[in-house]
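Undergrad: Starting from these lines, generate the structure:
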Amino acid sequence: MGALVSILLSVGAPILAGILKTKGGKGGAIAGDVIEAVADRLGTDATPQAIEDAYKADPEIFTKTVRTIETDYAAIARAGAEAHLAYIELVKGDRDSADILTRVWRPMNGFLFPVGCLMIVATVSVMLLSRVPVDASVLPLIGIVVPIMTAWAGVVGYYVGQRTKEKTTGAT
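TA: Sure thing, here's the model as predicted:
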């Protein structure tokens, strides 16, 4: 793989070369994608040796092809960075908002919803494990807690779903 990295650097593809240099973990999956993309565009097998052979056969075509792919990967990286920065600005705006509800919405829901769910699971588990009979006086409480938690889950789920959609479409 070292020869392929040096070829990519020599034709001006530092992003692709950097990806291939760090081929462990998630970088390994991306490195495999890079090799497949280069091989696909060159019409060769997806192996470093086949790609090196394609370079030796026609360096000019190889250079043009790799620079196109490099530009594509750079655009993807830029878009990801811009989306991340936009999200950071959104969170900073919430944090610095004059409206108390805007400031506390995320942290309070992030803390209270799991605590509420944990309390319900713990209570039900203790009741089941200790074989405590469910008294009829508990039923109205269950009738209140279940709809409240369901509504809360719906609101949090809707909010998370909308934010996910906004993030994937690039909106802030």
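
Undergrad: rest of the way, CA atoms for contacts and neighbours
TA: Noted.

Undergrad: in the regular element (helix or strand) spanning residue 7, what counts as buried?
TA: In the assignment (DSSP states H and E), residue 7 maps to helix 2-10. Along helix 2-10, these residues count as buried under the neighbour rule (16 or more other C-alpha atoms under 10 Å): 4, 5, 7, 8.

Undergrad: ok now do the third one, which residues does it touch?
TA: Taking C-alpha atoms under 8 Å, 6 or more residues apart in numbering as the criterion, residue 7 is in contact with residue 52.

Undergrad: So for the helix or strand containing residue 66, what gets flagged as buried?
TA: Using DSSP H and E, residue 66 sits in helix 59-95. The neighbour-count check on helix 59-95 (16+ other C-alpha under 10 Å) flags 62, 63, 65, 66, 67, 69, 70, 83, 86, 87, 94, 95 as buried.

Undergrad: nearest to residue 54, of those?
TA: Among those, residue 62 lies closest to residue 54 (C-alpha to C-alpha), at 6.9 Å.

Undergrad: Apart from its chain neighbours, what residue comes closest to that closest one?
TA: Once flanking residues are discounted, residue 62 sits nearest to residue 55: 5.4 Å by C-alpha to C-alpha, 6 or more residues apart in numbering.

Undergrad: Now show me the structure for the sequence below, then we'll compare the two:
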Amino acid sequence: MHSAHPGSFRVRSARAEDEAALGALDRDTWSTLHAVAPEPVPPYDPFFDSTHRPEHYLVAEEAEETGETEGAEEARGTGGLLGYIRLVPPTPLLCNRHVRQIQGLAVAEAARGRGVARALLRAAYGEARRQGAVRMTLRVLGHNAPARALYESEGFAVEGVLPGEFHLGGEYVDDVLMGRRLD
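TA: Just a heads-up that it's a prediction; the model follows:
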């Protein structure tokens, strides 16, 4: 377990048995606000595959010792998982091994406003440091103001913008590159 959060959830490393719950959470939270891939439709692809392995993910789950909490009933649909973050090296290059990149962050609708995303980010910093990283990067869609505000409040700065990189919902959307040091 990575951390307990006083607000009734904890962050831990993902396990293979989380696959169904993570897949459901991913589908439930899909939106053009943050996703560039098409909306998932049945039959669904597996959540884990050769490039998306359990060890790449941290998950937030309801803390057992607190009993039922607000949103717990809705969370049971995703196996009690409230959110996840995917943390990976951005490239396979040795010269880039000091960097970790966030390649996915999702929080169940019922768990929003409880600090889950912030707790996942902070747990990811610790995990990245444990892996030897000194820098973290991410990409966020320009129109995703809530995510951008969260990242900025956590010390990420805009390091580049690819204007109109994606065409989503009939509009051109910027791809915003952000990063921060971990020391």
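
Undergrad: Could you quantify their similarity as a TM-score?
TA: Comparison of the two superposed chains (TM-score structural alignment, normalised by the length of the first structure) gives a TM-score of 0.17, and 54 aligned residues with a C-alpha RMSD of 5.5 Å.

Undergrad: quick revisit: quick one: list the elements packing against the helix holding residue 66 of the first structure.
TA: helix 14-21, helix 26-42, helix 48-57, helix 100-129 (3 or more C-alpha pairs under 8 Å, 6 or more residues apart in numbering; DSSP states H and E).

Undergrad: Mind doing that once more with 7 Å?
TA: Secondary structure elements in contact with helix 59-95 of the first structure, counted by 3 or more C-alpha pairs under 7 Å, 6 or more residues apart in numbering; DSSP states H and E, are helix 100-129.

Undergrad: From the chain's centroid, how far away is the helix it packs on?
TA: Here the centre of helix 100-129 of the first structure is set off from its chain's centre by 25 Å, with C-alpha atoms, centre = their mean, to the nearest Å.

Undergrad: I figured residue 173 of the second structure hits residue 166, correct?
TA: Yes. Counting by C-alpha atoms under 7 Å, residue 166 is a contact partner of residue 173 of the second structure at 5.2 Å.

Undergrad: Comparing those two, which residue is more hemmed in?
TA: Legend: neighbour count by other C-alpha atoms under 10 Å for residue 173 of the second structure and residue 166, higher for residue 173 (20 against 15).

Undergrad: If we ignore the residues flanking it in sequence, what's nearest the more buried one?
TA: Counting by C-alpha to C-alpha, 6+ apart, residue 173 of the second structure lies nearest to residue 164, which is 4.7 Å off, once chain neighbours are set aside.

Undergrad: element containing that neighbour?
TA: Short version: residue 164 of the second structure belongs to strand 157-168, going by DSSP H and E.

Undergrad: What lies in contact with that strand?
TA: 32, 172, 173, 174, 175, 176, 177, 178, 179, 180 (C-alpha atoms under 7 Å, 6 or more residues apart in numbering).

Undergrad: Please repeat the previous calculation with a cut-off of 6 Å.
TA: The contact list for strand 157-168 of the second structure (C-alpha atoms under 6 Å, 6 or more residues apart in numbering) reads 172, 173, 174, 175, 176, 177, 178, 179.

Undergrad: got JSON lines for those residues, with secondary structure and distance to residue 101 of the second structure too?
TA: What follows is the contacts of strand 157-168 of the second structure, written out as JSON lines (DSSP: H, G, I helix; E, B strand; the rest coil; distance: C-alpha to C-alpha, whole Å):
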{"residue": "172", "secondary structure": "strand", "distance to residue 101 of the second structure": "24"}
{"residue": "173", "secondary structure": "strand", "distance to residue 101 of the second structure": "21"}
{"residue": "174", "secondary structure": "strand", "distance to residue 101 of the second structure": "19"}
{"residue": "175", "secondary structure": "strand", "distance to residue 101 of the second structure": "15"}
{"residue": "176", "secondary structure": "strand", "distance to residue 101 of the second structure": "13"}
{"residue": "177", "secondary structure": "strand", "distance to residue 101 of the second structure": "11"}
{"residue": "178", "secondary structure": "strand", "distance to residue 101 of the second structure": "10"}
{"residue": "179", "secondary structure": "strand", "distance to residue 101 of the second structure": "9"}
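
Undergrad: filter these to the buried ones?
TA: Here, 16+ other C-alpha under 10 Å leaves 173, 174, 175, 176, 177, 178, 179 buried among those.

Undergrad: Please look at the fourth one and residue 137 and confirm they touch.
TA: Going back to what we said before, that points to residue 176 of the second structure. No. Using C-alpha atoms under 6 Å as the test, residue 176 of the second structure is too far from residue 137 to be in contact (10.6 Å).

Undergrad: now the helix holding residue 7 of the first structure, how far from the centre of its chain.
TA: Chain-centre distance of helix 2-10 of the first structure: 29 Å, with C-alpha atoms, centre = their mean.

Undergrad: likewise stretch 16-29 of the first structure?
TA: With C-alpha atoms, centre = their mean, you get 18 Å for stretch 16-29 of the first structure.

Undergrad: mind listing what's buried in that stretch?
TA: Buried, per 16+ other C-alpha under 10 Å, within stretch 16-29 of the first structure: 16, 17, 19, 20, 21.
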